[in-house]
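K.L.:
okay, here's the prediction I keep looking at, along with the sequence it came from:
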Amino acid sequence: MISRIAIIGRPNVGKSTLLNRLAKRRISIVHDKPGVTRDRVTVEVEIGDRVVEVIDTGGLGITDEAELDQDIHHQIDTAIASADLVLMIVDAKDGLQALDHEVAKRLRPLKKPTLLVVNKCEADRDEDMVSEFWALGLEEPIPISAAHGMGVVELLERCVDLLPLGGKHSERPALRIAIVGRRNAGKSTFVNALIGEDRVIVSDVAGTTRDAIDIRFEKDGIPFVVIDTAGLLRNSKLKGSVEFYSQNRALHSIGRSDVVVLVIDSMHGTSQLDMRIAREVVDRYKPCVIAVNKWDLAKDKTTTEEYEEYLTRNLPSLSYAPVLFMTAQKAKNVTRCISLVQSMAKQANKRVSTGVLNRAVDEIRNGPRPRVKHGREPKIYYATQVAVMPPTIALFVNQPSYFTPQLKRMIENRFRDLLEVPEVPVKILYREKGKKDE
């Protein structure tokens, strides 16, 4: 069983900065504005030969602008309850605050291992201010600077001493699923239904989710990581840096996923934003499920066949992607997404022999193709598979520039059918025969 560390404290003491420092990459959004973090943001961190889950939380005592205080506090309570160790973070530069006393008062009765971490100790004089935090009654304060890394190694050593044994690397890597879409399409509701708990905050307020939140869970003993993301907006609609970073995290999540689930609101249909997401998915060669949500509201107005035709017209670049009709709020047809994702991952990891590839090449070479202009006839000689996830084919030809976009689309579609990977993208590298890779 993997051990958990919860990072707790009032707003703007550096909780998210510490999480990012431990993860060695930017996970949580860091901003001077209080209350940016709302959900539990988790990341698996290596400490020596162990793996520990670290949980970032919202600031205790914050008055949320979208009136989500109760939801945020519920997420904090859940993080504390599930943790094996709590890190209470305070701010050396601000000194001891009344709200720090409130946080400590909340933690003391729990009788859970707790370390008091005094952040923002960038200079010796800051460390001199640490002594006043003894008043919180949480034993010896530990000075660190999360922004600069000072004292973090020593903090981790203290954490290891207090954590239960366990947390070795899993032999089976988790399949990563990015949930993307416009605001209020029902992504967070879908995530909660998928994993079977209220893991992320759901609200009618647009833009509730800010961070890209990785959530590990298991189905039938198989590990998955689902990534809930902020709803996308047009660039012209972005208000401030928090929304800008939220969008960047969401788009970055597509790149680090194995399979993408694009959530569409059935009542609103597709938009320019959905087309933008589709382009991102296609450009990154990611397998994709199109999940049509709130189907209970639309099913009396149209059929699944008609809606699939509508999606093909409006998102032609994802015409090969399977479509899932669901109602996340009622958990209807949600679990089918897991079997779809597994099927697509299997297709994306498929390897075929050179013999099978070249039989496919023969069929493509002898099949119909667009007319050739000005005698620039494209010729295909042979092919070999060079990678998986996605299936990547090196196609050796006479001249790559002779292959028009229309012809390339036709060849990709034919390879998808002939190699029996009908629902995933196939990446084709056009290489001139006799020349080194470009």
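P.N.:
On my side now, so go ahead.
K.L.:
when you work out contacts or count neighbours from here on, use the C-alpha atoms and nothing else.
P.N.:
OK.
K.L.:
the helices in the stretch 1-150 of the chain, which residues?
P.N.:
Using DSSP state H, counting those that start in this stretch, the helices of the stretch 1-150 of the chain run over 15-23, 69-82, 98-107, 124-128.
K.L.:
can you list those in TSV and add mean neighbour count and distance to Leu273?
P.N.:
Compiled in TSV, the helices of the stretch 1-150 of the chain are given as follows (neighbours: other Cα atoms under 10 Å; distance: least, Cα to Cα, whole Å):
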stretch	mean neighbour count	distance to Leu273
helix 15-23	23	29
helix 69-82	18	28
helix 98-107	16	41
helix 124-128	13	47
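K.L.:
ok, which of the ones you listed comes nearest Leu251?
P.N.:
helix 15-23 (18.5 Å; Cα to Cα).
K.L.:
name the helices or strands packed onto that closest one?
P.N.:
For helix 15-23, the packing partners by 3 or more Cα pairs under 8 Å, 6 or more residues apart in numbering; DSSP states H and E come out as strand 3-9, strand 41-47, strand 50-56.
K.L.:
can you give me how far that helix is from the chain middle?
P.N.:
17 Å (Cα atoms, centre = their mean, to the nearest Å).
K.L.:
do stretch 82-91 as well
P.N.:
On Cα atoms, centre = their mean, the centre of stretch 82-91 falls 24 Å from that of its chain.
K.L.:
what does stretch 350-357 give?
P.N.:
That offset, for stretch 350-357, works out to 32 Å (Cα atoms, centre = their mean).
K.L.:
from one end of that stretch to the other, what's the distance?
P.N.:
Terminal residues of stretch 350-357 lie 12 Å apart, using Cα to Cα, to the nearest Å.
K.L.:
buried residues in that stretch?
P.N.:
350-351, 357 (16 or more other Cα atoms under 10 Å).
K.L.:
which of the residues you listed fall in helices?
P.N.:
Counting by DSSP state H, the part of the buried residues of stretch 350-357 found in helices is Leu357.
K.L.:
how long is stretch 108-124 end to end?
P.N.:
29 Å.
K.L.:
contact partners for Leu22?
P.N.:
Applying Cα atoms under 8 Å, 6 or more residues apart in numbering, we find Leu22 in contact with Val45.
K.L.:
second structure for comparison follows:
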Amino acid sequence: MLVAIVGRPNVGKSTLFNRLTGQRQSIVEDTPGVTRDRVYGEIEWNGRVIPLVDTGGYVPHSSERFEAAIREQVEIALDDADVILLVGDAETGVTDIEQEMADRLRATDTPVLMVANKADNQERRWAASEFYELGLGEVYPVSATNGIGTGEVLDALVEALPAPPEETPHDRTRIALIGTPNVGKSSLVNALLGFDRSIVTEVSGTTREAVHSVVQYGDREIELVDTAGLRKRAKIKENVEFYAALRTERAIRTGDVSVLIIDATVGLRNQDIRVLKQAEQHKNGLVLAVNKWDLVEKDTKTAQRYTDYFHQILQTMTYVPIVFVSAVTKQRVYKMMDTALDVADERAKRIPTSDLNDVLQAAVEENHPPTYRNAYVQIKYMTQVRTNPPVFAFFCNHPKGIRDSYKRYLERKIREAFGFQGVPITLAFKQK
């Protein structure tokens, strides 16, 4: 499920995105074309959680390079969206660009909501009726800056979305192979599926999904998600990375464990780090798989040097296990899967409260929390309140007095005592 915001530059798409998601993730500036990349967020409305993507400004037929790239992003979003929010400017009215976009949108089966932004007074709300001439149905005048009319848009949006699929209980572990293009994600999947592992079901994804394969692996059923399973499209000439990013974002949302594939001959790039942190924010289990290991000249210490290099860059994510693999030689591809399953098991682990408090007591005696407003911070006890992903609640007299450095200290003590390799854990501090 995905909702895409599209429109020409400087109509307030990013302001609307920030309003609907309740955050300030998109850059807002009174300059056309500031939003050059997609930005992802979530809408929560009437019990639904809806992924939302903000695109760059749509500028048809521009020869300027970044505007051509923006057009491609918009085309990608249009192809992937379940509902499209076409944003216009109630102050300037309908332009040739909106006419062209409306022609493009009327040719699709995807529901389109026409949003006339900047309708922050009665005169502009009346002027918004001009957008009816685009033939896209109801027009929703809004002011993204102050929130006027956004409730009506959200109601219409929820109504236009397909019904959420019924969750059927199953014992499958969902493992998503994520990463930048051309690092060997599909080759690793093929290496796994091409052996004597039994393929139970294989369903080719639609244009809106990655490719899913359900595999019997030992005594466990695994759902592999290959985010590289993309159909080539002639109109996507540049920015294939944006297309892959959309698949990656969806795979992360639905997965239990994300295996980030990187190219051993290239190393860890900024884009890889962003993807890994995105998976961490979604509380996926995490594994780092270094592919094309067969192309690296090695001695007995090469793997350790690579590991030290990764840990130096990732620092706060040294809990992520690293596996060196080769899709070509099939080296350690099964170890990669075994590691991912171990991480899934760690993610589902529950620790007895008595064991947790033994560790807490020892940690506090070794390093007491700093004072808060000249008062001692006392952590009374802790307990695990959920699994998949694990969340630990700490009860204390001054929750605001627990600084980030002390939270990291407690997390380290939990990991030293109980493992949780590859698993992001959440520490919540409550008043007692």
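P.N.:
Yes, it's here. Bear in mind the structure is a predicted one, so any value in this text is a computation, not a measurement.
K.L.:
TM value for the aligned chains?
P.N.:
Once superposed, the chains reach a TM-score of 0.57 (TM-score structural alignment, normalised by the length of the second structure), with 347 aligned residues with a Cα RMSD of 5.8 Å.
K.L.:
what is the equivalent residue in the second structure for Ala135 of the first structure?
P.N.:
Aligned counterpart of Ala135 of the first structure in the second structure: Glu133 (TM-score structural alignment).
K.L.:
start and end residues in the second structure for whichever helix in the first structure runs longest, please.
P.N.:
Across the first structure, the longest stretch assigned as helix under DSSP H is helix 240-255. Against the second structure, there is no aligned range for helix 240-255 of the first structure (TM-score structural alignment).
K.L.:
and that helix, what's buried?
P.N.:
Taking 16+ other Cα under 10 Å as the criterion, helix 240-255 of the first structure shows 242-251, 253-255 as buried.
K.L.:
again, but for stretch 280-296 of the second structure
P.N.:
280, 282-294.
K.L.:
helices or strands next to the longest helix of the first structure in the packing?
P.N.:
Under the contact rule (3+ Cα pairs under 8 Å, 6+ apart), helix 240-255 of the first structure is packed against strand 175-181, helix 272-283.
K.L.:
what's the angle between the first one and helix 272-283?
P.N.:
I take that to be strand 175-181 of the first structure. Counting by axes from the mean of the first three to the mean of the last three Cα atoms, to 10 degrees, strand 175-181 of the first structure lies at 150 degrees to helix 272-283.
K.L.:
before we move on, the earlier item: okay, the helices and strands packed on helix 15-23 of the first structure, which one's buried deepest?
P.N.:
Among these, strand 3-9 has the highest mean neighbour count (mean count of other Cα atoms under 10 Å), at a mean of 26.
K.L.:
in the stretch 201-350 of the second structure, which spans are strands?
P.N.:
211-217, 220-226, 257-263, 285-291, 322-324 (DSSP state E, counting those that start in this stretch).
K.L.:
using TSV, lay out those together with distance to Asp109 of the second structure.
P.N.:
Formatted as TSV, these follow (distance: least, Cα to Cα, whole Å):
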stretch	distance to Asp109 of the second structure
strand 211-217	23
strand 220-226	27
strand 257-263	32
strand 285-291	36
strand 322-324	44
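K.L.:
which of these sits closest to Thr426 of the second structure?
P.N.:
Across those, closest to Thr426 of the second structure is strand 285-291 (Cα to Cα), at 12.7 Å.
K.L.:
how big's the offset between that closest one and the first structure?
P.N.:
Its aligned residues in the first structure lie a mean 4.6 Å from strand 285-291 of the second structure after superposition (mean Cα distance after the TM-score superposition for the first structure).
K.L.:
now the longest helix of the first structure, how far from the centre of its chain.
P.N.:
For helix 240-255 of the first structure - counting by Cα atoms, centre = their mean - the centre lies 11 Å from the chain centre.
K.L.:
quickly name whichever of the buried residues of helix 240-255 of the first structure is closest to Phe325 of the first structure.
P.N.:
Closest to Phe325 of the first structure out of these is Ile254 (21.4 Å), distances taken as Cα to Cα.
K.L.:
mind listing the helices for the stretch 301-438 of the first structure?
P.N.:
304-314, 336-348, 354-366, 405-418.
K.L.:
deepest-packed of these, please.
P.N.:
helix 336-348 comes out most buried of the helices of the stretch 301-438 of the first structure by mean count of other Cα under 10 Å, with a mean of 18.
K.L.:
that helix versus helix 405-418: what angle between them?
P.N.:
Using the same axes, to 10 degrees: helix 336-348 of the first structure against helix 405-418 is 100 degrees.
K.L.:
save the buried residues of stretch 350-357 of the first structure as CSV, and put in distance to Ile62 of the first structure too.
P.N.:
Below are these laid out as CSV (distance: Cα to Cα, whole Å):
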residue, distance to Ile62 of the first structure
Lys350, 49
Arg351, 52
Leu357, 59
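K.L.:
and the buried residues of stretch 280-296 of the second structure, which is closest to Arg220 of the second structure?
P.N.:
Gly285 (17.3 Å).
K.L.:
the closest one touches Pro424, doesn't it?
P.N.:
Yes: Gly285 of the second structure is within contact range of Pro424, at 6.7 Å (criterion: Cα atoms under 8 Å).
K.L.:
could you report the neighbour count for the closest residue to Gly422 of the second structure other than its chain neighbours?
P.N.:
Spatial nearest neighbour of Gly422 of the second structure, chain neighbours left out: Val320 (4.2 Å); criterion: Cα to Cα, 6 or more residues apart in numbering. As a burial measure, Val320 of the second structure scores 21 neighbours (other Cα atoms under 10 Å).
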